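Asker: I'll drop the sequence and a predicted model, then ask my questions.
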Amino acid sequence: MVVEQDESVHLPLEMIEIIVPKLPVKSLLRFKSVSKSWNTMISDPAFVKHHLRISKHSNPHNLFMQKHPNSKGFFSLVKFEGRKFRTVKLLECPYACVKFLAFCDGVLLLSDISYKKLTLWNPSTRQTANFEFPYAHCCYPMSYGLFHDRTVGDFKVVVICRDHCAIYSCKDKAWTRKRRIQDIGLVQIGSGVCVDGVVYWVNRWSSDGTHILYFDTKDDDELKVLRKPENVNLTGKMIDLICLRDNLCMCCIGRGVTNVQIWIKEKGSGNSTWKELMTIENVQTRASCFEPLLHFVGNKILIVWKDSKLVVYNPSEKTFEEVDDSVLSGRGFFPYTESLFFPNQNN
């Protein structure tokens, strides 16, 4: 990420390279018109990646998105400050998109009520890309995933159906179909979690146990099974996956109904090495009501329960603080990521 010093900008180059990547997307889009060198810098793929990395790991404003509880076609941008949420603004999503399916690197996957018309939308840049699921209704989708293959600069949508999975490449603007994983009955698949260019799902309560499935383009575009932590009995336990600071984490009920264990996987799609990150103790409701939406706010963790109640957990003191979540609807709630990425860019 190198840019020549522009004579019209009276700032040292070192300061520009430190400050500019921390700016919001709205400012960056405006600053592209400052000069040719600024436009070149902000459009540089290395700058776009660097800006996203800062946005994902800092989120200094503690901003979150959710489907607006009362207005169809809108998302709410909400901010967490102190111990309460407040609505910052409403974001109008693309026409006819009423279902939230997945998100990755600041890009959301949405659909209409039929799940046939799909849209990728970056709420930071307001860019959209529309396409359709082309297969027969008998191939009714069971789950979705969205990931960003940064090696080729392509966003891909994965749709898992009963007897196959379908992959849409935004770069090629085409669908391909793959056989589903053999010997694993697809009974109940949760939403896909994207981490470092790979999508992971939990296949719950199949005939031979709970599995973690993953999809990686470097592995011939096929679903594979990821091994769970060794020497840990997860039989009959509900597990969920989350992305925590760009790492894949697994949550499960620990020893007793009031403990929740969180495991973190080492980097690499096929790497099945897990380490125990923490145990959330003294859960104030049954651990089975635990919903794995966690987000660091300073040195504390924001947690949402399945009944949509939010609390802040202090890992050092092992205490909970109640949160005023009256502005939340409890649906489609996830951290907001500022991003310049979009599929129709040459990333």
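Answerer: Cool, got the structure. The model shown is predicted, which means the values in this text are computed figures rather than measured ones.
Asker: From now on I want contacts and neighbour counts done on CA atoms only, so please keep to that.
Answerer: Fine.
Asker: which residues of the stretch 101-250 of the chain fall in strands?
Answerer: Along the stretch 101-250 of the chain, the segments classed as strands by DSSP state E, counting those that start in this stretch run 107-111, 117-122, 127-132, 143-149, 154-160, 164-169, 174-179, 188-189, 193-195, 198-206, 209-216, 222-226, 239-244, 247-253.
Asker: want to compare, so here's the second one:
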Amino acid sequence: MASINHLDEEMIFRILSLLPVLSLLRYKSVCKSWKSIISEPHFIQAHLTVSHSKQPPYSVLRVVPKGALEGFYIETRGEDSVKLTLPVPEYMFGMNIHVCSCNGLVTLADVFVGVLYIWNPLTRLFKLLPKSNIGPNCFDLRFTNSIGFWFDSVSNDYKILRLVFGSFSDGNNHLDVIVAELYSVNADSWEEIRVPKEMHGFRRDPFSKCVCVNTGVLYIEGMEEFLSFDLHDEVFRLHQYPNSGKRMSYFLNFYGSLAVIMKSGGDGSVLSLWKLDGVGNNVSWTKMFNIEPNLKMDLVVLYLGDAHFLALDSDVGFFFYDDGKKENKTPLARVFRRGMSAVQFTGSPCFTRRV
């Protein structure tokens, strides 16, 4: 067999960038030069770009909160489930857990966000984040959390936004407040972010999601309106949903733009995808297309690209659906009946060492 040493470094770089993450972890042991290439930030970014273009657009990470099948699974349509091993005891999270995904990394947080990890399920490496400065004792009454996770390409930094929705009481009146914190991986610390007073009455659904899109904005779902957080100027804004019926989805990432599914029509049978255009205070909704009217579903959870959705039918559970094949009147494919949370997932060698 010819020696691999005759290949120049650039060719080795290109070949390695095409390989799956699990293969890369093995090949780091081949020789020092391969280990050096695979560990470089430039290689990690190149591999991530290739992964986004190669990986099927409908891979998701789902959470089964309890029972015999409790755990984390990677689900891909037409393939077997892959169960993942958590880096920490599962009892630390239980049924209530915040999960976000970005570039193959996943955040794991308990309901109070008192314990928060960044985890790479494929490399199995993780980082325990320092404790937040905001805890349960900051509020007299109920409080809930929202978590947003993204990569800031400007500062080359992974960041996490934590929003705490709580209440104070003076004996006669209740005052709703929102407190925000921003975590930076590079700084390894939390920084408080100002939330304008006029937004403190914002009503959040306890099961709502945060979505980060390519415009550099993080969106937070609300009951009657929603918040945006500009990742660069760190400003919060308040926006309205499309005025066209009932919302039937979580916030969706539609090719880098925010989108929602709305139900309208005289008999309430028309499902339409609406995309948010513009940035800052100058935004508007545009109707993109209708979904098969006879589709039985209660909620769209994710848009996975190429007309693929992850949806929920309360009678059977979650299912993948390909809207591009409208002649298929039985859209149920790989059905998994239980799972509290699901996020889109793309494997990456990010954090090939502890950070």
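Answerer: Now that the structure is in, tell me what you want to look at. As the structure is a computational prediction, the values presented were derived from the model and not from experiment.
Asker: Ser308 of structure 1: which of the strands of the stretch 101-250 of structure 1 is closest?
Answerer: Taking C-alpha to C-alpha, strand 239-244 is the member of these nearest to Ser308 of structure 1, at 16.2 Å.
Asker: now for that closest one, which elements pack on it?
Answerer: The contact analysis (3 or more C-alpha pairs under 8 Å, 6 or more residues apart in numbering; DSSP states H and E) places strand 239-244 of structure 1 against strand 193-195, strand 198-206, strand 247-253, strand 290-297.
Asker: mean shift between that strand and structure 2?
Answerer: Strand 239-244 of structure 1, aligned to structure 2 and superposed, deviates on average by 2.9 Å (mean C-alpha distance after the TM-score superposition for structure 1).
Asker: And the contacts of that strand?
Answerer: Strand 239-244 of structure 1 is contacted from outside by 193-195, 200-202, 248-253, 292-295, using C-alpha atoms under 8 Å, 6 or more residues apart in numbering.
Asker: which among these end up buried?
Answerer: Buried subset of the contacts of strand 239-244 of structure 1 (neighbour count, 16 or more other C-alpha atoms under 10 Å): 193-195, 200-202, 248-253, 292-295.
Asker: For the strands of the stretch 101-250 of structure 1, give me TSV that also has distance to Ser33 of structure 1.
Answerer: Converted to TSV, the strands of the stretch 101-250 of structure 1 look like this (distance: least, C-alpha to C-alpha, whole Å):
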stretch	distance to Ser33 of structure 1
strand 107-111	24
strand 117-122	21
strand 127-132	18
strand 143-149	28
strand 154-160	26
strand 164-169	31
strand 174-179	34
strand 188-189	46
strand 193-195	33
strand 198-206	35
strand 209-216	38
strand 222-226	43
strand 239-244	35
strand 247-253	36
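Asker: out of the ones you listed, which comes closest to Ala96 of structure 1?
Answerer: strand 107-111 (7.6 Å).
Asker: Give the aligned range of that closest one in structure 2.
Answerer: Using TM-score structural alignment, strand 107-111 of structure 1 corresponds to residues 105-109 of structure 2.
Asker: what's the mean gap between the matching stretch and the aligned bit of structure 1?
Answerer: Comparing stretch 105-109 of structure 2 with its match in structure 1 after superposition yields a mean distance of 1.6 Å (mean C-alpha distance after the TM-score superposition for structure 1).
Asker: buried ones in stretch 344-355 of structure 2?
Answerer: Buried residues in stretch 344-355 of structure 2, defined by neighbour count with 16+ other C-alpha under 10 Å: 344-352.
Asker: now, which of these lie within helices?
Answerer: Secondary structure assignment by DSSP state H places none of these in helices.
Asker: tally of neighbours for Ile102 of structure 1?
Answerer: If you look again at residue 102 of structure 1, you'll see it is Ala, not Ile. Ala102 of structure 1 is flanked by 21 other residues according to other C-alpha atoms under 10 Å.
Asker: quick one: contacts for it?
Answerer: If you count contacts by C-alpha under 8 Å, 6+ apart, Ala102 of structure 1 has them with 108-110, 144-146, 191-193.
Asker: Distance check, the residue nearest to Glu266 of structure 1 when sequence neighbours are not counted against Leu244 of structure 1.
Answerer: Using C-alpha to C-alpha, 6 or more residues apart in numbering and skipping the chain neighbours, the partner closest in space to Glu266 of structure 1 is Thr273 (5.7 Å). From Thr273 of structure 1 over to Leu244 of structure 1 the distance is 16 Å, taken as C-alpha to C-alpha, to the nearest Å.
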